[in-house]
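J.: Have a look at this fold, sequence not included:
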C-alpha cells in the first residue's frame, strides 16, 4: 500500500521478545559479525534452518460464498456469507477468530490506538467541534444481524473492537471443517473525508459516487504454527494477515454500474451489452488496450442514474482476500498479456472516471502488463487470470485488483510529477499481487515483509519501465536523510507496524534500499536474484516469517549475511565510513649491509608454572602409570632437563648469526623505482559496517576501482587500514564513489594529495632470500639441547 503512515523494536517470533544481543559489547570486535543465533526462532518440522517450509508445514484455509447488496441511496452495504473453515493444523480448536475491519470507522467500536495531540495553530470550521464525552456513536462499523451454523442454529460470539470470536459447538479437530453463516450490513463511509482504504468518493459535479469496497466482510484470522491466532486489532495502519481460499461473490448493484473485482466475472453475457461483450473478447487477444466501456458510454451513464439493478458474479481461486469497485462513471479498458515463464494468459484491465482519462487511457493497462511480466522475472510467474488497476484517488492493493491515483487537470493537462507518481503507484499496487497476496506474509506484524519487499521489486520494475524514471525508494542515496535522524526518532525495521514513527522510510524505503545494496554491492545480481527467486518460490501461497526470508537468502546464495540483517534490519546505526588519513611511502634502495644478529637466552624447562590438582592426584593414584616411566626409551634430554637432571645456564646470552640484507642492483632498482605505497586508514563513525569501495584517480588522469567486502571490519569494527602499491602517483581517493552504501556524510569520503590528511615516509626495499618454510621446525633461537651440547 502506498500510504504515508508509520512502527519499534518489539520482536515477536515465537511469542517471545528477542533482542539484538551482542556477545562482546565492551570490545571493538565480535559483535557486528556475530551470528544471529537465538535472535531467530529455533528451526522445527514446520520451518527449517534452511528457510524452507518443513516436512510438517501446514496452514488452514477458508472458502467463502458471499452475496452483497449495494444500496446507493442509503450508501449502505448489506451482505450474507457462508464460510467453510478447514482446520489443517495438528491442534484442536474450540473457538475461531474473525476480523471486523470496518469497525475501525466507528467512534465506539474501533481499536482505539490514539495519538498524542496538541493545540493547533489553525484549523477550519469543520474541525472545530465541541469534544463530546463520552464519545457518541457515529453510525459506522459492522452491524451483525445473524451468526449461525450451517443448519441455522445460533452461534455464541463475542466482539472485541475489530475482532470477533465465535465459540464452536464442538471441538474442531485436525482435518475437519466447520461451515457457518453471517449476515451483516454497514454504512459506507465517505473515504475522502473520513480516510481509510474503502468507502465512497462523491463527485459533486455529476452527483455520482465511486465505490471501493474493501475489508468489507467478516474475514477469518490466520491461525499459524508460529503464533496461534493472529488477532491483533486493526488500527487503520498495520494491514492484514489472511488465509487462502476460494471465493464466489455475487454483487447486486444499480444496473448502470460497472464492476471490477478480485477474480473472473462469470456472467459478462448477462451484465454487458452485446457491443461491450464483443469488445471484451477482442481485448483478450489485443496488444493494445481496448475500451470495453467507452468514454462516451461512461459520460452518458453519469447522467441517467438507473433505478434498475444487476447482479455480477465473480469467482476466484487460491486468493487471500476479495475486493471490488463499482461506479457508473467508469471507463473500462483491457488487453491480453502472456506471461512467458508459465505461458499464463492474463487480462490486464483498468477502470477510471473521465477525470483520469488523459492519463489512464494511455498508461494504466500497459503499466499493469509491464508490472506482472517484470515481477514474474524476479519472483514467480504470475498465476492469476486477471490484473486490474482502478483510479480511485488513493493507493491500496488486493488480489488481482488495486486502487491508485492519477487525474489530470480539468483542461486535460498534467504535471510530470503526477504522471510518474501514477505510474509508480500502479506498479507498486499491482506488484502487491506478489507481496503479500501470493507470498503471504503477516502485514499486521511485519509491514516491511509486505511493503519493503514490494517496494524493492517496484524499483526494479520502474528501472525497466524507463531508465530515467525518478525512483524515490530503492537507490542507496535516497535513504540518507532518514538514516541521519537522531536515534530517538528511529526504530529498527524489525518493529511492529503500530509502533513505527517514520512509517514510510522504515517499512518501505529502508528495507527496499537494503535489498538493493545486497543486490548491487554485497552479493551481486546473479547470486541475489537466484536467492530472491528461491524465497519467492518456496513461500508462494504460504505464510513466511522474517527468519524464513533471512535464512533462505543465505541458504540459496552461500553468503553469510547475518552481519547485514543484524545491522540493517535489527539496528538503527547509519553508515558513515570516513577516510581518516593516508600515509604515502616511497621506496628506499639504500640498504646497508648490516647484520641481523640477535642475542637469545635459552628456554627454561617447559613445565606448568603451577602444579594443578589433577597432576597431584594422578601422582598419588597408584593405579595410574605414566608412559614415560614405563618406557625408558621415551626419556630424552628434555625429560631429564625438566626434572633438573640436565643443567643449562639459562642466564647466558647466545648470539644467533644471520645473513645481512642485500641491496637491489641498478636494474632492479630501475624496475621498482616508481612504485609508491599508500596506507589508507578508515574509521567507522556511523557504526554500521559496509564494504569499502574506492576509486583511485592518478596524476596521469587514469582511474582504478577497488572493493573490500564488509568482512574487512571483522577484527576491528571501528578502524581498519588498507595498503596499496601503485607504479604511478595517486592524485585522489574517493570512498563510495557511486553512493552505493547509504553513507550519511560524504564530506569525509575524499582525499587528495594536495589537501587531504596525509603523512609521508619511506620503506626499505631489499633482495628477497629464498627460505624453506618448515612447519614446527626450528624457531630461529638457540635451544637448550644445543646449549648443553647434547643430541639426546
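T.: Thanks, I have it. Every value quoted in this text rests on a predicted model; they were computed, and no experiment measured them.

J.: contacts and neighbour counts: CA atoms only from here.
T.: OK.

J.: For the longest helix along the chain, which helices and strands make contact with it?
T.: Longest helix in the chain, counting residues (DSSP state H): helix 357-378. The contact analysis (3 or more C-alpha pairs under 8 Å, 6 or more residues apart in numbering; DSSP states H and E) places helix 357-378 against strand 331-339, strand 344-352, strand 386-391, helix 416-431, helix 453-465, helix 525-539.

J.: Please compare the first structure with the one that follows:
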C-alpha cells in the first residue's frame, strides 16, 4: 500500500460533462441545418410573452414588500431578525402555499442542498482529511443555517411551514386568490459564517492584526421565491453557484449594530443625522455637490475606531423602492467616501467603503469607477433609476441592488501590482453593472446564469474600453475565448446549460456569451443595429422577468436581422469557429489577347510585411473606439486616473515576417470591347476556397495585402454557408496585385486555428507562458509589482 502524505491543502474537484442538444433539422445533409429557424426549440408565444420578445398584454408578476428589524451581535457573530412581508398575488392562479429561500442553510451540514461532486486521491498524495473524517458518521448539527423562531399571519396566528434544505414552504389557511394580498411574519436568526474559511457570498472577515470584523450581510433574510407564468415556483435548491430568482418590492429595514460601525446598504439611509457625528454629517451634505470623492469617514477616524471599540449600539434605517433584494455591510474599519454623478438630470450618489488595507487603490479609483460604470451602462441600456450605487472592498466579488462587494488591497507600503489594479477596476465595473443585469432586468439566475453574468460581462467589456483604450479586458474580445473553444468537445457545453451543471463555469457563463454579443455588435450586426436592439431589450424588460426567448426574439425584432443561426450555433451548440483558407488561385487578366491556355505560374519574390495593426489586446472594438471622435476615454478626461501603470504600458514592440508568393495569368474566354479592355486589362482574379472545419458558421473576413503596400478588408456574411455548411469557393476581382491574404485579421470570430488562415501560409504565433503568484486573500496585491522597484533600482 502506498503511503499518503497528510497535509491541509483543500481539494476541489469537478467532473461534469454535458453534450450539446441535437437541434439539427436535417442531420444527414451538408445544408438545411444551421440556418433553419429555432422553431419549437423556443417556447410558444402567448398573451404573457409575445413572438416579438416583448411582454404581452396579459403579462403579470408578483410583488413582495418587507419590513425588517434586525440586530448584529458582533461578539457572538450572529444575526437576529423579524420581518413582516406583504405578498401580492398578481397571477391568475389561486395559491395554497408560498415558497421562501433560506440561503444561509448553505452553511448548515443538516439543511444544505447536498449537491456533491466526485473526488479522487491526487497523484501527489496530498489530501485534506478534514473533508473526509466525518463522512459516514451520523451528522451533528454544526450550528449554522437559519433557525426559524416563528411564522405567523397578520393576526399573530401560527402558520404551518416546512423547511426542505434551502427552501421553506409556508402553508396558507386558505387560498390566496388572484388580486389578493397576504401579510405574514417570520422571525429568524443565524450564526454568521467566516466566509474567508467557510466560503459563501456573505459572512464576516476577521482581521487578526487589529482584532476587528468586516461583515457583509447578504442572502440573510427569508426571501420570497419567484412565481412566474413560464415556470410556476422557482424553488430549485441553492447549491452555492446558481444564484437567485427574486421578486420586486419595497424595503424598510432597521439594523442595530455597534455604535462605532459604519453601515452601507441597499437604498437610502433615513437617519444619517442621528447615526453620524456633526462633522461627518456636514461632510455628507458637502459631498452632495462635490466634484471629487469626499471622505465622510476619514482614514484617521477609521484607524482610531479600530483601536477604541464602542460598547453601545446604534440603529441605522434604510429604505429602498422597487428592488428585488436587500444587502448591507457593517464595520468600524471603513473609510467612506462619496460624490454624485448626474444621469439625464438625476443625481446619483456614488459611494465606496474600504479599510486601510485597500486605501491606496480604493481612494483613487473606486468611486470614480462607479460613476463611470453608471454612465456607460446607462448609455447602452436604460438610465440608472436608483438614487445610490456603492462599492465595498471585502476581498469579494458579489452584487446586490445599489451595493456590491469587491476586492483590491495594496501591499503594506501602499504599492500594488498592475494585475491587482486592473482586476479591481474590472470587478467594480462588473459588480456595479449587475445593478442593470439582473437587479433591474430581472432574469432567473438559478436557471440561466448567462442571462445576468454573460450580458453583464459584455457591458463590462464595453465600459472597460471606454475607461481606457488600452485596458486589458479578459472577457469580451473574440480572441480571448479561443483557448476555451479549443478544448475537447466532451469538455464543452452549450451556453444554455443549467447553472449547476456547467463544468467550465467562467468561460461558459461569463466569457462565451459576452464574446458572442461582442461578435454580434462588431462583426455581424454592426454597432448601430445592435445597440438599438440591446437597449430595446433592456427597456422592455426593466423591472420584469425575461427568459432567453424574450432576449433572442427582441434582438431580432428590433434589428430586422434573422439571428436564429447565431443563437443555434453559439448558445445551443458546442461547435467552434475554424475557417480554413484551403487554396488560392491567382490570375492576371490579359484583355488584348485571343483566348489561349493559361500561362505558367511566375515565380514571385520576397516582401516584408508591416507589423500587425493590433497589439496583444488591441481588438476591433478598441480600434473603432479610437476612430470615433464622439468617444472620450475616462483616462483622457480625468488625468488623475493615470498612474504608474498607465505610463508604464504605453510602448509597443515591432513585428515583422517574410513570405513568398506566386502569380499566374488568365485570358477572358470572349473578346472584350475597347472600353472593357482598357478597364480590365492587367487586373487580377483570385479564387479562394474555404472549409468550415469547426462546424460553427460565421462571417468570413478577408484582409487583402496588395503589392503597393496598401490593404483592404472585405467581409462576407455568414449566410455564404447556407447552401453548403462545410465548403464554399468565391472569386474576387482586384485592380492591384495581391501579395498575401489573411483571414480574420482582427481576430473577430474566435477562430481556434490561425495557422490555416493565411496565403501564403504564415506560421501561427507561439505562446509565452506567464504565471502569477498565488494569492491568499482575493484581491490582495498579486503578481509583479514594479512600483516597489522604480527604474534604476534593484
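T.: The structure has been received and is ready for your questions. Since this is a predicted model, take the numbers as computed values, not measurements.

J.: Let me see the TM-score of these two.
T.: After superposition, the two chains reach a TM-score of 0.83 (TM-score structural alignment, normalised by the length of the first structure), with 678 aligned residues with a C-alpha RMSD of 2.1 Å.

J.: Residue in the second structure paired with residue 353 of the first structure?
T.: Under the alignment by TM-score structural alignment, residue 353 of the first structure pairs with residue 355 in the second structure.

J.: highest average neighbour count across the helices and strands packed on helix 357-378 of the first structure?
T.: strand 386-391 (a mean of 27; mean count of other C-alpha atoms under 10 Å).

J.: Neighbours of residue 85 of the first structure, how many?
T.: If you count neighbours by other C-alpha atoms under 10 Å, residue 85 of the first structure ends up with 21.

J.: sorry, that was for residue 314 of the first structure
T.: So residue 314 of the first structure, with other C-alpha under 10 Å, has 23 neighbours.

J.: Looking at the second structure, name the residue matched to it.
T.: Match for residue 314 of the first structure (TM-score structural alignment): residue 318.

J.: hang on, the earlier thing: and residue 512 of the first structure, which of the helices and strands packed on helix 357-378 of the first structure is closest to it?
T.: Closest to residue 512 of the first structure of those is helix 453-465 (C-alpha to C-alpha; 4.2 Å).

J.: and that closest one, which stretch of the second structure?
T.: Going by TM-score structural alignment, helix 453-465 of the first structure sits over residues 455-467 in the second structure.

J.: State the distance from residue 672 of the first structure to residue 764 of the first structure.
T.: Applying C-alpha to C-alpha, to the nearest Å, the value for residue 672 of the first structure to residue 764 of the first structure is 12 Å.

J.: What of residue 72 of the first structure?
T.: The value you get for residue 72 of the first structure to residue 764 of the first structure, if C-alpha to C-alpha is used, is 90 Å.

J.: which one of these two has more residues nearby?
T.: A direct count of neighbours by other C-alpha under 10 Å for residue 72 of the first structure and residue 764 places residue 72 higher, at 15 against 12.

J.: how about the strands in the stretch 101-250 of the second structure?
T.: 126-128, 147-153, 161-164, 167-176, 181-191, 203-207, 212-217, 223-224, 227-228, 232-233, 249-258 (DSSP state E, counting those that start in this stretch).

J.: Now distance to residue 80 of the second structure and mean neighbour count too, for the ones you listed, in CSV please.
T.: Supplementary listing: these in CSV, determined by distance: least, C-alpha to C-alpha, whole Å; neighbours: other C-alpha atoms under 10 Å:
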stretch, distance to residue 80 of the second structure, mean neighbour count
strand 126-128, 34, 17
strand 147-153, 9, 17
strand 161-164, 18, 15
strand 167-176, 18, 16
strand 181-191, 4, 19
strand 203-207, 14, 18
strand 212-217, 12, 22
strand 223-224, 15, 26
strand 227-228, 27, 20
strand 232-233, 27, 14
strand 249-258, 10, 21
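
J.: can you redo those as JSON lines with distance to residue 699 of the second structure?
T.: Listed next are the strands of the stretch 101-250 of the second structure as JSON lines, based on distance: least, C-alpha to C-alpha, whole Å:
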{"stretch": "strand 126-128", "distance to residue 699 of the second structure": "48"}
{"stretch": "strand 147-153", "distance to residue 699 of the second structure": "56"}
{"stretch": "strand 161-164", "distance to residue 699 of the second structure": "50"}
{"stretch": "strand 167-176", "distance to residue 699 of the second structure": "47"}
{"stretch": "strand 181-191", "distance to residue 699 of the second structure": "53"}
{"stretch": "strand 203-207", "distance to residue 699 of the second structure": "48"}
{"stretch": "strand 212-217", "distance to residue 699 of the second structure": "46"}
{"stretch": "strand 223-224", "distance to residue 699 of the second structure": "45"}
{"stretch": "strand 227-228", "distance to residue 699 of the second structure": "38"}
{"stretch": "strand 232-233", "distance to residue 699 of the second structure": "40"}
{"stretch": "strand 249-258", "distance to residue 699 of the second structure": "45"}
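
J.: do you know which of these lies nearest residue 759 of the second structure?
T.: Nearest of the strands of the stretch 101-250 of the second structure (C-alpha to C-alpha): strand 126-128, 50.4 Å.

J.: That closest one vs the first structure, mean deviation?
T.: Its aligned residues in the first structure lie a mean 4.1 Å from strand 126-128 of the second structure after superposition (mean C-alpha distance after the TM-score superposition for the first structure).

J.: which helices and strands does that strand pack with?
T.: Under the contact rule (3+ C-alpha pairs under 8 Å, 6+ apart), strand 126-128 of the second structure is packed against strand 5-7.

J.: who does the strand it packs on touch, helix- and strand-wise?
T.: By 3+ C-alpha pairs under 8 Å, 6+ apart, strand 5-7 of the second structure packs against strand 126-128.

J.: Of all the helices and strands packed on helix 357-378 of the first structure, which one is nearest residue 65 of the first structure?
T.: Nearest of those (C-alpha to C-alpha): strand 386-391, 19.9 Å.

J.: Now do the closest one: everything it contacts.
T.: 260, 263-264, 325, 346-353, 356, 360, 364-365, 368, 372, 400-406, 426, 430 (C-alpha atoms under 8 Å, 6 or more residues apart in numbering).

J.: Comparing it with the second structure, how large is the average distance?
T.: Mean deviation for strand 386-391 of the first structure: 0.2 Å (mean C-alpha distance after the TM-score superposition for the first structure).
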